[in-house]
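Q: just need the structure, nothing else, for what follows:
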Amino acid sequence: MNEAPLGLLFGILAGLILLSGFFSGSETGMMSLNRYRLRHRVKSGHRGAKRAAKLLEQPDTLISTILIGNNLVNNLAAAIATVLAIRLYGDNAVVPASILLTLVFLIFAEIIPKTVAAYKAEVVAFTVSHILLPLKSLLFPVIWLVSHVTHFFLRVIGVEKNSDEEQIGLEELRTIVDEAGHLIPRHHRGMLMNILDLERITVDDIMIPRNEVFGIDIDAETDEIIHRLRDAEFTRIPVYDRDIDNIVGILHQRDIINSVDAQGQVQREALMKSVRSPYFIPEGTPLHTQLFNFQKQKRRMGIVVDEYGVMQGVVTLEDLLEEIVGEFTSNLSTDPDDIQPQPDGSYLIDGTTTIRDINKTLKWELPTDGPKTLNGLLLEQLESFPEALAGVSIQPYQFEIKEMKGNLIQSVQARRSGKRRR
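A: Predicted structure coming up:
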């Protein structure tokens, strides 16, 4: 090498710098690939994706291939740079030449290739896979030796290879969906997030509370039942015996037609025969579980009961689906004036309004891990039924009870101060 022309040595050194940049960029490009997008491209039949996926099936072997090539190139470049320095400037130029070579490699063989590969991971990875696959086969004996030595020392220090398939948790999936940006339309992104949140929400959060359930008493007079049915705003109506806690079934509005005789009169016995047996749901059931149960039981309405079998409310399939897609039906039972903005910036809120509805409408962060309604939340804070109108502070929110009826808070004036909870 000492007799080789200087021009040839400089040419070989330049080629080695390019090869070092190739290996550095290859490593970054292959490791930066989005694995889920890569799988999609493989299923679509993309050849470059198939090559890259084949290389990534054994990441330790891939890294060994790249590092063997990179270290070999770097050592050769260092040797040639040393020869050039000695031939041009003598022994004293070896150290300055090493520093200069380090800077050149850092810029042109590390930073620039890796930056390009990080921004254009797919383009780089699919391109370099043409070379890496045959190179992997060519270097197989060396790779086999290096891999076995490496695995031996890893076992010695207690590091075992994880054979589990790469998985992703719910929180990671939420982050992926949330950061999808324009790749997923905003409305669809919201629906996906709602589906993922079904596990966190229970039937208690969306049920129609007991005091708002519309039903008919099977023990009432026929005329009274007919009158109640005429005023019904729902397709399915709970039927109870004397007390709402004693639910005996569910009546569908269409069954009323089947109960009308030739004279146009509703036959009570025929009507009662149309009542379907009730379907009970334990309180605290997660929505994703209840959605499956509705499908399995072929039901569209369930009665939520506590551990003692006491009715807490009613949940319908429509309520559950609206948690995913948003409101899509005309819910006549929902009062549009439950939350009324006031001129002074406060809100007049009905006491039976759920905490989740308040948080959704006003973008507040009231606690949802306890009582489900504003009435329940304020009574929990007061720890008693107020004898007179009272004020409650749940930082940074202030509530002033405006009206009570018996033991039920009817309306509350609420506002949010500038302070935020810590």
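Q: okay, CA-based contacts and neighbour counts for the rest of this
A: Will do.
Q: in this structure, which spans are strands?
A: 208-209, 216-217, 236-241, 243-252, 280-282, 301-305, 311-316, 339-341, 347-350, 391-394, 397-405, 408-416 (DSSP state E).
Q: could you dump those to a markdown table with distance to L76 and mean neighbour count?
A: Formatted as a markdown table, these follow (distance: least, C-alpha to C-alpha, whole Å; neighbours: other C-alpha atoms under 10 Å):
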| stretch | distance to L76 | mean neighbour count |
| --- | --- | --- |
| strand 208-209 | 76 | 22 |
| strand 216-217 | 90 | 22 |
| strand 236-241 | 82 | 20 |
| strand 243-252 | 84 | 18 |
| strand 280-282 | 72 | 19 |
| strand 301-305 | 75 | 22 |
| strand 311-316 | 73 | 22 |
| strand 339-341 | 75 | 17 |
| strand 347-350 | 75 | 21 |
| strand 391-394 | 70 | 15 |
| strand 397-405 | 70 | 17 |
| strand 408-416 | 69 | 20 |
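Q: ok, which of these comes nearest A125?
A: Of all the strands of the chain, strand 311-316 sits nearest to A125, with 50.7 Å by C-alpha to C-alpha.
Q: what angle sits between the closest one and strand 236-241?
A: 150 degrees (axes from the mean of the first three to the mean of the last three C-alpha atoms, to 10 degrees).
Q: need the residues that contact strand 311-316.
A: 203, 206-211, 213, 244-245, 283, 300-306 (C-alpha atoms under 8 Å, 6 or more residues apart in numbering).
Q: could you do stretch 197-212 as well?
A: With C-alpha under 8 Å, 6+ apart, stretch 197-212 has contacts from 283-290, 304, 311-316, 319-320, 354, 356, 372.
Q: and this one, please, so the two structures can be compared:
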Amino acid sequence: PLVIVGRVLLLPFRAALEKVVAFTDGFLTSISESLSVEDWRNRMDQEILWLHGGGDTNEVDEVLASIHEFGTTMVDDVMVPRGDVVGISVDATVEEARVLAKEEGFSRYPVYRDSMDNVVGVLHVLDLLHANPKDTIKGLARDPLITNATKSVERLLSEFQGSYNQLAVVADEFGGIAGIATVEDLLEELVGEIHDETDNKENPVRRVEAGVYIVEATARVDELNESLGLNLPEGEYDTLGGLVLERLERIPRIGERLQEDEVGIEVAAAEPNRIHTIRLTVRKETAKRHDG
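A: Below you'll find the predicted structure:
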């Protein structure tokens, strides 16, 4: 009886989920196989099994909730906001694009002309592999898919399928961009976190030498304090980059420095609109306690 009830409850959502699964079958054949994608696909298979009455009641409840939310979620809820978007100029060389891709670890980047409000294409890192390092990326950029923040993620997923794009530029009401949304962002709403084929799995903190660390600007201050034995101040910001921005009240240039108690902070990599990595130099006494 419980299985029959589960089937009845899930019936209204069956078409929506099977539509997503049909899309992902085509999506998966267009990218290289990897363990993370295979694990994700297994999860999709399990959800289809649940549609036909398999799985325990807790799992069925989770699927039911995620499918229902998927149908009512807007692009604004899942997109990467403009401030966190890493783009690349259409005039950049292939070699410059390779360096950026290595630093950032994403597989696709919006390509802009003059500013991020004028996105003219999307660059896939696989297209850089056999390109001439001295050429610009202009000829490699693919036409962007433009969408808006109030569109449903279900509708955007259909547009992804029809256009064979996997990254959409989310336009704002002023003609600029509000952010980006990817196939991965949308599917994670339904099946949980999956991994991009170039996801960076490295620790956000890299020890260079005793007392010296290169840290991602997105690293959380509280976690840095705990892991490195520091006493960096915590405020309305969450991240190390947020701390720097609050102190300087602007986006700093590479090489700019400030001091917080026993920690020297230097901007190691940045763009005009974003800090990427920060070099921390910890006072010898603190470093000895942490490094042992």
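Q: got a TM-score for the two of them?
A: For this chain pair, the superposition-based TM-score is 0.50 by TM-score structural alignment, normalised by the length of the second structure; 183 aligned residues with a C-alpha RMSD of 4.2 Å.
Q: enumerate every residue touching I250 of the first structure.
A: 236-239, 275-278.
Q: grab the nearest non-local neighbour of it.
A: Nearest non-adjacent residue to I250 of the first structure, counting by C-alpha to C-alpha, 6 or more residues apart in numbering: P238, 4.5 Å away.
Q: isn't E189 of the second structure up against S66?
A: Yes - under the criterion of C-alpha atoms under 8 Å, E189 of the second structure makes contact with S66 at 7.1 Å.
Q: so where is the top helix by length along the first structure in the second structure?
A: Counting by DSSP state H, the longest helix found in the first structure is helix 59-89. Alignment note (TM-score structural alignment): helix 59-89 of the first structure is unmatched in the second structure.
Q: what does stretch 143-151 of the first structure give?
A: Going by TM-score structural alignment: stretch 143-151 of the first structure matches no residues.
Q: buried ones in that stretch?
A: By neighbour count on 16 or more other C-alpha atoms under 10 Å, the buried set for stretch 143-151 of the first structure is 143, 146.
Q: the residue nearest to I250 of the first structure -> the second structure?
A: In the second structure, P238 of the first structure lands on P110 (TM-score structural alignment).
Q: list the contacts of that match.
A: Contacts of P110 of the second structure by C-alpha under 8 Å, 6+ apart are 86-88, 119-123, 144, 169.
Q: please tell me how far it sits from T93 of the second structure.
A: For P110 of the second structure, the distance to T93 of the second structure equals 15 Å [C-alpha to C-alpha, to the nearest Å].
Q: and the residue nearest the centre of the first structure, how far from G190 of the first structure?
A: The first structure has R174 as the residue nearest its centroid, 2.4 Å off, counting by C-alpha atoms, centre = their mean. Here R174 of the first structure is placed at a distance of 11 Å from G190 of the first structure (C-alpha to C-alpha).
Q: same check on R416 of the first structure?
A: From R416 of the first structure to G190 of the first structure the distance is 26 Å (C-alpha to C-alpha).
Q: now swap in E327 of the first structure and tell me
A: To G190 of the first structure, E327 of the first structure is 13 Å away according to C-alpha to C-alpha.
Q: looking at the two, which has the bigger crowd around it?
A: Ranked by neighbour count (other C-alpha atoms under 10 Å), E327 of the first structure and G190 place G190 first, with 17 against 12.
Q: so what corresponds to the more buried one in the second structure?
A: So, by TM-score structural alignment, G190 of the first structure is matched to E62.
Q: check P282 of the first structure too.
A: Match for P282 of the first structure (TM-score structural alignment): N148.
Q: would you confirm that its match contacts V170?
A: Yes - with contact defined as C-alpha under 8 Å, N148 of the second structure and V170 form a contacting pair (4.9 Å).
Q: between these two, which contacts overlap?
A: Shared contacts of N148 of the second structure and V170, counting by C-alpha under 8 Å, 6+ apart, come down to nothing at all.
Q: ok, which stretches of the stretch 51-200 of the first structure are helices?
A: Secondary structure of the stretch 51-200 of the first structure (DSSP state H, counting those that start in this stretch): helices at 59-89, 94-104, 112-119, 121-138, 140-156, 170-178, 186-197.
Q: which elements pack onto the fifth one?
A: Spelled out, that is helix 140-156 of the first structure. helix 59-89 (3 or more C-alpha pairs under 8 Å, 6 or more residues apart in numbering; DSSP states H and E).
Q: residues of the helix it packs on that come out buried?
A: 61-70, 73-74, 77-78, 80-86.
Q: please report how far the closest residue in space to T150 of the second structure that isn't next to it in sequence lies from V119 of the second structure.
A: Using C-alpha to C-alpha, 6+ apart and skipping the chain neighbours, the partner closest in space to T150 of the second structure is M74 (5.6 Å). Distance, M74 of the second structure to V119 of the second structure, using C-alpha to C-alpha: 22 Å.
Q: lovely, talk soon.
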